[in-house]
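S.K.: pasting the structure only:
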């Protein structure tokens, strides 16, 4: 049987995803600006700002490489009532495209927020998210040599996959820590994303993903703060990934800093046997500006440090956030996390 012929740009993306970029090999979408809104990685974050908050995030990855990932995400979250503020709700809409494949999802998030002290500056939240993703692939764009080759679909395939996620999030004015589990239904036989070759048991499946996040706030001087943070991403099968970030905050309005994303090897995993994969990934420059107390805009640029750097022009990401007034007059401390 002849091997399918795939357009070179799409093939390059697939190979580099699996070989050149180990810390990007996880299936979940990741944003460099998650530090401004962690709902994308932890459902327990819903309602953290205690005001109705909307954000739009647009990410173009590996610009200049045809078929490279493009992602858009809209989220809206807040608390359900103005007195106890114990319940947070959030919604996320995500559209992602990689080569011939698309993934569009809708998730609803619920967080129960426990008050830990008298002045209500510390909260412990437990969150649950549930949603569905529509995965689709256009086999015609893969251009197989033999149209009846069972290893490559020659038409369009689409499937709806339901899933859930769970998280814990603690916050105070000085630091935060959280942990979450995404894709909790992964591994179920009904969660095959695509299956067109009945002669093989191989198929694309979701993997369970684990996240650990933390960060803190340092007052350097009057009107000057430092906000370091980290995010650990793990699926127990592929490479581990670590994001290290630091932002300098001027007058609570202008943020500037950067991040470093790399693979981390804490133990020997099966996939590494006989492999010499590089941990190099990317360096990010990030800025955020509050045009008003309720409107913010952020931009980040990722410079790729792996072997992919010679065939693309980096990744761009823009976020726009808007906070809506609430009915209660409680003076909120600035939300730095």
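M.R.: Perfect, thanks for sending it. Predicted model only: the values in this text are computed from it and were never measured. Numbering: from 1, shown residues only.

S.K.: from here on, contacts and neighbour counts on C-alpha atoms
M.R.: OK.

S.K.: can you map out the strands along the stretch 51-200 of the chain?
M.R.: Applying DSSP state E, counting those that start in this stretch to the stretch 51-200 of the chain gives strands spanning 52-60, 70-79, 87-98, 101-115, 123-138, 156-171, 175-182, 192-194.

S.K.: this is the other structure I want to compare:
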């Protein structure tokens, strides 16, 4: 127990220093997509499951707002390689006229088995970022944002840049806590000949979850949180929290809620599992900003679980929204496979 507290303390110390270190890089909106796909926020999840998940996410934001409403889509997969490693890939695209952004990430993770069945996963990712601005010469971003100018005949400017992400995660079969530092290179200029540029800085995510369960019960509860220090000017470098809770029934159906403090957004969650497929859906509604001008946001995720003949899991517990247990009579949180440590 003392060892576990020591490792957790190390993670918090790392987060303290990184939260007070400034840089400049662009953040891509992930929002509640990570509830269905944790790999999106931390590549340290890569290769820690018994199977290879291929997940497609789509977020339709601000329904009823019009053609300029943001749209975010992603596809990802990750898998274990060898005894202690994992690799993963994701592609994410976000469009909010006149800005479109995309990022491709390729990650490698290493899993170090500690005492008391604790595992420390460390991940390093390379990313390729593409940013496109539709603009008209001589106008400012503020004029675009406020609809002062006509963009029908505007030109396009595209910039691309490479960057890196880093992730750490400490976990066992019941909990995980991690930190993800995005855009390590912190140098990603956009030159589109406009006065007002979007300020971009490195940003950090701290996350954790805990599984409350009873082996004889058909119900499990998983509370979790994500804390962000966003660097985009829109967020004014404030700390933002997400609080989530999932209620899982017989490994086949789960529901829950999520609340985001800064945007004052509340989301309802719903998911369904089979042995080879899972589907997740969420609906978000806000109470500030543009909330009165639209009808909320929808997120949908579809995941395929590929199980290899020689598949091996770093953790006994796979994420409940992708659980492999087909036994409907009771929920089973631990499978019979032996941990990599041999214990």
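M.R.: Received it, and whenever you're ready, just let me know what you need. Quantities reported herein were computed from a predicted structural model and do not represent experimental measurements.

S.K.: how far away is the closest residue to residue 113 of the second structure other than its chain neighbours from residue 48 of the second structure?
M.R.: If the residues on either side of it in the chain are set aside, residue 113 of the second structure comes closest to residue 119, at 4.5 Å by Cα to Cα, 6 or more residues apart in numbering. Per Cα to Cα, to the nearest Å, residue 119 of the second structure is found 10 Å from residue 48 of the second structure.

S.K.: Check residue 170 of the second structure too.
M.R.: From residue 170 of the second structure across to residue 48 of the second structure, the span is 12 Å (Cα to Cα).

S.K.: Tell me which of those two has more neighbours.
M.R.: The neighbour count for residue 170 of the second structure versus residue 48, taken as other Cα atoms under 10 Å, is higher for residue 48 (29 against 24).

S.K.: And what about that one, helix, strand or coil?
M.R.: Classification of residue 48 of the second structure using DSSP: H, G, I helix; E, B strand; the rest coil returns coil.

S.K.: ok, which stretches of the stretch 201-337 of the first structure are strands?
M.R.: Ranges of strands within the stretch 201-337 of the first structure are 204-205, 209-216, 218-221, 224-234, 240-250, 254-264, 282-290, 295-304, 315-324, based on DSSP E, counting those that start in this stretch.

S.K.: Export these as a markdown table, with columns for mean neighbour count and distance to residue 77 of the first structure.
M.R.: What follows is these, written out as a markdown table (neighbours: other Cα atoms under 10 Å; distance: least, Cα to Cα, whole Å):
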| stretch | mean neighbour count | distance to residue 77 of the first structure |
| --- | --- | --- |
| strand 204-205 | 14 | 30 |
| strand 209-216 | 20 | 20 |
| strand 218-221 | 12 | 27 |
| strand 224-234 | 20 | 21 |
| strand 240-250 | 21 | 24 |
| strand 254-264 | 20 | 23 |
| strand 282-290 | 20 | 19 |
| strand 295-304 | 20 | 15 |
| strand 315-324 | 19 | 10 |
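
S.K.: Residue 318 of the first structure and residue 337 of the first structure, how far apart?
M.R.: In this view, residue 318 of the first structure and residue 337 of the first structure are 18 Å apart by Cα to Cα.

S.K.: ditto for residue 145 of the first structure
M.R.: 52 Å.

S.K.: And residue 71 of the first structure, by the same measure?
M.R.: Applying Cα to Cα to residue 71 of the first structure and residue 337 of the first structure gives a distance of 23 Å.

S.K.: And residue 169 of the first structure, by the same measure?
M.R.: 11 Å.

S.K.: Also residue 139 of the first structure?
M.R.: Counting by Cα to Cα, the gap from residue 139 of the first structure to residue 337 of the first structure is 42 Å.

S.K.: same deal with residue 102 of the first structure?
M.R.: Residue 102 of the first structure is 31 Å from residue 337 of the first structure, by Cα to Cα.

S.K.: quick one: which of those two has more around it?
M.R.: Set residue 102 of the first structure next to residue 337 and count neighbours by other Cα under 10 Å: residue 337 wins out with 23 against 19.

S.K.: my guess is that one contacts residue 178, does it?
M.R.: No - shown here, residue 337 of the first structure and residue 178 do not form a contact pair, counting by Cα atoms under 8 Å, at 11.4 Å.

S.K.: excluding its backbone neighbours, what's nearest residue 87 of the first structure?
M.R.: Nearest to residue 87 of the first structure is residue 112, by Cα to Cα, 6+ apart, at 4.8 Å.

S.K.: I misspoke; the intended subject was residue 105 of the second structure.
M.R.: residue 127 (4.4 Å).

S.K.: What separation is there between the corresponding residue of the first structure for the one you found and residue 204 of the first structure?
M.R.: Here residue 127 of the second structure is matched to residue 131 in the first structure, going by TM-score structural alignment. Distance, residue 131 of the first structure to residue 204 of the first structure, by Cα to Cα: 19 Å.

S.K.: so who does the counterpart of residue 158 of the second structure in the first structure touch?
M.R.: Mapped onto the first structure by TM-score structural alignment, residue 158 of the second structure lines up with residue 158. Taking Cα atoms under 8 Å, 6 or more residues apart in numbering, we find residue 158 of the first structure in contact with 134-137, 194.
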